[in-house]
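# I would like to see how this sequence folds:
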Amino acid sequence: MADMPAGWEARGKPPTLFRRFAFGGYGETRAFLDALAALSEETGIHPQNINFGTTYANVTLEAADGVSLNEADTEFARRIDALAEGR
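Next comes the predicted model:
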């Protein structure tokens, strides 16, 4: 597997990456989710699962090939991190 971005957790089968993002309020959470939607449309890569509340968003990325996490998966995670840092 490619180097896992800081803050992300590798999980079970199928292989996934998981991270919880915390925000100061709903406006920040919504801005992050809107930016994530735009990134997904731009790249054609979509998180396997997203759930959120007022001040958090949980994001799960599944291995693109369903077998093992690769550089494309971890690069997408890094791009999501950049969105969260840009809030």
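
# When you work out contacts or count neighbours from here on, use the C-alpha atoms and nothing else.
OK.

# buried stuff in the lengthiest helix in the chain?
Longest helix in the chain, counting residues (DSSP state H): helix 26-43. Within helix 26-43, the residues that qualify as buried are 28, 29, 30, 32, 33, 35, 36, 39, counting by 16 or more other C-alpha atoms under 10 Å.

# to compare against the first, here's another:
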Amino acid sequence: MDTSDLSGWTRGSRPDHLFRRFVFDSYAQTRRFLDDMQAVCDACGVTPQNVNFGTTYVNVTISAEGDSLSPADWEAARRIDALVRPASEATQP
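Below is the predicted model:
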């Protein structure tokens, strides 16, 4: 699986998972991200196993339900990334 566009995520094992910390300038941005991330996860059918946040950060862990991450898990991570990337970067191949 090509993960080159997920450079901000860290992949771990036991279970197979992806982790990323997102940092924001204000609580309003954090809240908007959380709401948008929930919509992305609902659309992908993925429930992150761990989401914790403070005023200006969100930590997200997407864990495999089986032995390895599913295509839906990878797609959710890509879509979550797109929530914080500038539009010009998000549309580049």
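
# Once they're superposed, what TM-score comes out?
Overlay of the two chains. TM-score (TM-score structural alignment, normalised by the length of the first structure): 0.85; 84 aligned residues with a C-alpha RMSD of 1.5 Å.

# Report the spatially nearest residue to the counterpart of residue 48 of the second structure in the first structure, omitting neighbours in sequence.
Aligned by TM-score structural alignment, residue 48 of the second structure pairs with residue 47 of the first structure. Distances taken as C-alpha to C-alpha, 6 or more residues apart in numbering put residue 61 closest to residue 47 of the first structure, at 4.8 Å, once the chain neighbours are dropped.

# Would you confirm that that neighbour contacts residue 14?
No: taking contacts as C-alpha atoms under 8 Å, residue 61 of the first structure lies outside contact range of residue 14: 10.2 Å.

# Quick check on those two: which one has the bigger neighbour count.
A direct count of neighbours by other C-alpha atoms under 10 Å for residue 61 of the first structure and residue 14 places residue 61 higher, at 24 against 12.

# mind listing what that one touches?
Going by C-alpha atoms under 8 Å, 6 or more residues apart in numbering, residue 61 of the first structure touches 16, 17, 18, 46, 47, 48, 49, 73, 77.

# and if you look at residue 21 of the first structure?
Listed by C-alpha under 8 Å, 6+ apart, the contact set of residue 21 of the first structure reads 56, 57, 58, 59, 84.

# Quick check on the residues you listed: which are buried?
Buried members of the contacts of residue 21 of the first structure, scored by 16+ other C-alpha under 10 Å, are 56, 57, 59, 84.

# tell me which of these is nearest to residue 24 of the first structure?
Closest approach between those and residue 24 of the first structure, by C-alpha to C-alpha: residue 56, at 8.5 Å.

# Look up how far residue 48 of the first structure lies from that closest one.
Applying C-alpha to C-alpha, to the nearest Å, one obtains 17 Å for the distance of residue 56 of the first structure from residue 48 of the first structure.

# Pick out the residue closest to the middle of the first structure.
Geometric centre of the first structure, nearest residue: residue 59, 4.6 Å, by C-alpha atoms, centre = their mean.
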